[in-house]
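Here's a sequence, model it:
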Amino acid sequence: MDLDTQIKELESDLNEVLRLIESSGRKRVQTVLKQEQQKIEKELVQKRQLKEKQSKRDSGDTSTVKGYTVKISNYGWDQSEKFVKIYITLKGVHTIPAENVEVTFTEKTFVLLVKDLDGKNHQMTINNLLCPIDVQESSRKVKTDMVIVMCKKAAAKKWDCLTQVEKIAKDKEKPNYDANADPSEGLMGMLKKMYTEGDDEMRRSINKAWSESQEKKAKGDEVDI
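Modelled structure (predicted):
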């Protein structure tokens, strides 16, 4: 199986895992699936890097990349009607040769590689973009101390977040409202969640409020009698 096929297979596997994470309601299952997601993403990056090296060998480019690679984790992003823009601050990036700043795009991913900046390489990998992008129309710009990755939207619609993983996390945090449910049950569920996940101070506050509520209720019953 050639590298192109392996990469496509990994991308398909990744999309399937993401679909399963999104549809699963079991935390333990989600944890296992996310571990598998990380393995696939790591293997995908390795295959893409290997393909890039092979392409350079085939084209006669025998130059080597100096230094070690640093992962880029800090960035900002915004969007317009047609583009999603990712801003990466890298001091001095405008001083290195333009060809040292490379971005590889697929329909749902991009990999930024900045080579030989202060003796190091800097890499940023974003998998599982929220929506498909137009690979041919996507690009990058180098500004003073900054790289801007321009992802052209395949469809002109607003993105709620940058990646599918972020969307899944946000959706899981949303309360599950049921129009026919008893409001008091929803409140009890929220209090239980706060009690379970909160610190000692939070638990003491909830216990105090609950005790006071029960005392008031008991007094009210006595008056009725």
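
When you work out contacts or count neighbours from here on, use the C-alpha atoms and nothing else.
OK.

buried sites along the longest strand along the chain?
When the chain is parsed with DSSP state E, its longest strand is strand 133-143. Of all the residues in strand 133-143, those buried under the rule 16 or more other CA atoms under 10 Å are 133-135, 138-140, 142.

and what of stretch 190-208?
Judged by neighbour count (16+ other CA under 10 Å), stretch 190-208 contains these buried residues: 191, 195, 203, 206.

Assign a three-state SS to the first one, would you?
Same thing as residue 191. At residue 191, secondary structure determined by DSSP: H, G, I helix; E, B strand; the rest coil is helix.

Quick check: longest helix in the protein by residues?
helix 27-58 (DSSP state H).

Give the other helices and strands that that helix contacts.
On a contact count with 3 or more CA pairs under 8 Å, 6 or more residues apart in numbering; DSSP states H and E, helix 27-58 meets helix 3-23.

Let's compare: structure for the following, please.
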Amino acid sequence: MASTLEELQKDLEEVKVLLEKSTRKRVRDTLTSERSKIETEINNKMQQRPQKKPELDSEKPAAVVAPLTTEYTVKISNYGWDQSDKFVKIYITFTGVHQVPTENVQVHFIERSFDLLVKDLNGKNYSMIVNNLLKPISVESSSKKVKTETVIILWRKKAENTRWDYLTQVEKECKEKEKPSYDTETDPSEGLMNVLKKIYEDGDDDMKRTINKAWVESREKQVREDTEF
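Predicted structure coming up:
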């Protein structure tokens, strides 16, 4: 009857104990040989044991993979605006915006700012944030409209019948810094030169030619007057 693996391991332990106690060479050689045979049988038994079936990839629970996100946010910089006695209106063009769900077009107002977010439009998000509005607005009466290819932002003026020359306070300050200053203590002709220089820099080609011609004629007149004395 074939020995079981457990029995072979017990035999091996007993042979080892006897081997440690034996002193006769012939006995030790016999025990050593028997130990080798038992160890070989144990190894054979171990190899014959049924192996655990490897887990196939198809049997593994599918890993949860987050969907790839290709969306990214585009900052809106191109828009138009106008106003009425009661409202300031912002017009922003979006191809296909009228086809996205209504909840994808979100606008949030506070008294001196607003932000717009258009989500998942042609694989992109679009964002526009305007802070430090020129004047306070009525938050509860401000709104948005989605038209074909266009989003219209309507913020209601808190002070009706007032004109907005700029959208924001920052824009107003920047524009006013660009205006030529008129210092009563400076030479009037210097102030005029500054104005002409500003007009020349901002003017088109016709304006620049006109100013150049006037400048040349003025210089020629000055030379003629100087030579008469």
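
one step back: report all helices and strands that the longest strand of structure 1 contacts.
strand 101-105, strand 146-153.

can you tell me which residues contact the residue positioned nearest the centre of structure 2?
Structure 2 has residue 73 as the residue nearest its centroid, 5.3 Å off, counting by CA atoms, centre = their mean. The contact partners of residue 73 of structure 2, by CA atoms under 8 Å, 6 or more residues apart in numbering, come to 124-127.

for those, which one is nearest residue 184 of structure 2?
residue 127 (46.5 Å; CA to CA).

Cross-check the contact I'm expecting between the closest one and residue 75.
Yes: counting by CA atoms under 8 Å, residue 75 is a contact partner of residue 127 of structure 2 at 5.0 Å.

More neighbours: which of these two?
residue 127 (17 against 12; other CA atoms under 10 Å).

Residue in structure 1 paired with the more buried one?
Here residue 127 of structure 2 is matched to residue 123 in structure 1, going by TM-score structural alignment.

helix or strand for its match, which one?
Using DSSP states H and E, residue 123 of structure 1 falls within strand 120-126.

got the buried residues for that strand?
121-125.

same deal with stretch 14-27 of structure 2?
15-16, 19.

can you check stretch 80-94 of structure 2 too?
83, 86-94.

ok, which pair from these is furthest apart?
Using CA to CA, these span at most 25.5 Å, a distance reached by 86 and 94.

tell me, how many neighbours does residue 14 of structure 1 end up with?
Neighbours of residue 14 of structure 1 using other CA under 10 Å come to 21.

Next one: residue 107 of structure 2 from residue 128 of structure 2, what distance?
Separation of residue 107 of structure 2 from residue 128 of structure 2 (CA to CA, to the nearest Å) stands at 9 Å.

swap that for residue 44 of structure 2, please
In terms of CA to CA, residue 44 of structure 2 sits 76 Å off from residue 128 of structure 2.

wait, what's in contact with the corresponding residue of structure 2 for residue 135 of structure 1?
Per TM-score structural alignment, the equivalent position to residue 135 of structure 1 in structure 2 is residue 139. Taking CA under 8 Å, 6+ apart as the criterion, residue 139 of structure 2 is in contact with 109-111, 155-156.

Same check on residue 72 of structure 2?
Applying CA under 8 Å, 6+ apart, the residues near residue 72 of structure 2 are 123-125.

any chance of those in JSON lines, plus distance to residue 103 of structure 2?
Output for the contacts of residue 72 of structure 2, formatted as JSON lines (distance: CA to CA, whole Å):
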{"residue": "123", "distance to residue 103 of structure 2": "16"}
{"residue": "124", "distance to residue 103 of structure 2": "15"}
{"residue": "125", "distance to residue 103 of structure 2": "13"}
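
Let me know the closest of the buried residues of strand 133-143 of structure 1 to residue 163 of structure 1.
Taking CA to CA as the measure, residue 133 is the one of the buried residues of strand 133-143 of structure 1 closest to residue 163 of structure 1, at 12.0 Å.
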